[in-house]
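Student: sequence? don't have it. structure:
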């Protein structure tokens, strides 16, 4: 459906006569009411999806494109100091837990290295036993010939 078709089909929408379409980053960006209203749909959206997006955008409250400046005095938050201290204490506790876990991890890695070394020693002993067995067998078999 073309933009002209959408304009005629949605004539009840205020400002639809200024409807424009732009493709960008895989989306169709629709604007109307002199660019004060907008909606985006996927690049391959159906006509119904486009119409639904426009009608849903009309139901949403308008959002200022820039933050509003507050007039008057600065605001203060009661208990902000307590919240900051509480957060600081929580972070200290987490750091202490990480440090404790680092110690546990270092011990676990040392245990793994010990196990790997023991495994290597066992392999050496098995190889030595195998060589001795071959030597014993060679005595009776004339070297396997």
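Tutor: That came through, no problem. What you are looking at is a predicted structure, and each value in this text was computed from that prediction instead of being measured. Numbers count the residues shown, from 1 in each chain.
Student: from here on, contacts and neighbour counts on C-alpha atoms
Tutor: Fine.
Student: Next up, identify which helix or strand residue 87 is on.
Tutor: Assessed by DSSP states H and E, residue 87 sits inside helix 80-141.
Student: ok, now residue 21?
Tutor: Here residue 21 sits within strand 20-24, counting by DSSP H and E.
Student: How about residue 50?
Tutor: Going by DSSP H and E, residue 50 is in helix 47-59.
Student: ok, structure two:
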């Protein structure tokens, strides 16, 4: 089970780092479609800032392996996925195309993948057991 968790954590770290790099480069305009119209900051700034956060979290997932830091990192990554979820909802509600999501059906279907990312982050870092230990003391 440890090997699966380690591979899962490394894979999630690589995915986040890659996504962050694309925020700053080739996917910049596509990611702007996920910034809600109502959000009070400039869409390009949000894309750049979230890209830096994703790269940081990705690198952390690739380098932090010891508990309890690993579990805490998992909680932070899961929280990040929750915080950006309104952008996915806004993309669907505002009918914005991006990354091939060019129909409301595709944009709606994508919403169901975000919870899987949260579960992935919590599972591969043993974040739940870290939280249990933290709050049971």
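Tutor: That came through fine. Keep in mind that what you see is a predicted model, and the values were worked out from it rather than measured.
Student: So after superposing, what's the score?
Tutor: The TM-score (TM-score structural alignment, normalised by the length of structure 2) is 0.21; 33 aligned residues with a CA RMSD of 2.7 Å.
Student: picking that back up, so for the helix holding residue 50 of structure 1, what gets flagged as buried?
Tutor: Residues of helix 47-59 of structure 1 classed as buried: 50, 51, 53, 54 (neighbour count, 16 or more other CA atoms under 10 Å).
Student: Repeat that for stretch 84-91 of structure 1.
Tutor: Using 16+ other CA under 10 Å as the test for burial, stretch 84-91 of structure 1 gives no buried residues.
Student: Can you give the contact residues for that stretch?
Tutor: By CA atoms under 8 Å, 6 or more residues apart in numbering, no surrounding residue is in contact with stretch 84-91 of structure 1.
Student: could the buried residues of helix 47-59 of structure 1 be laid out in TSV, adding distance to residue 140 of structure 1?
Tutor: TSV is the format used below for the buried residues of helix 47-59 of structure 1 (distance: CA to CA, whole Å):
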residue	distance to residue 140 of structure 1
50	92
51	95
53	92
54	95
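Student: which of those lies closest to residue 37 of structure 1?
Tutor: residue 54 (8.7 Å; CA to CA).
Student: which residues does the closest one contact?
Tutor: Listed by CA under 8 Å, 6+ apart, the contact set of residue 54 of structure 1 reads 38, 39.
Student: I'd guessed residue 16 of structure 2 sits against residue 57; true?
Tutor: Yes - counting by CA atoms under 8 Å, residue 16 of structure 2 does reach residue 57; the two are 6.9 Å apart.
Student: In structure 2, where's the longest helix?
Tutor: helix 69-93 (DSSP state H).
Student: how much space between residue 116 of structure 1 and residue 107 of structure 1?
Tutor: According to CA to CA, to the nearest Å, residue 116 of structure 1 stands 14 Å off from residue 107 of structure 1.
Student: Residue 93 of structure 1 too?
Tutor: Relative to residue 107 of structure 1, and taking CA to CA, residue 93 of structure 1 is found at 21 Å.
Student: re the thing from before, quick check: buried residues in the strand holding residue 21 of structure 1?
Tutor: Buried-residue list, strand 20-24 of structure 1, by 16+ other CA under 10 Å: residue 20.
Student: for it, packing partners?
Tutor: strand 27-32 (3 or more CA pairs under 8 Å, 6 or more residues apart in numbering; DSSP states H and E).
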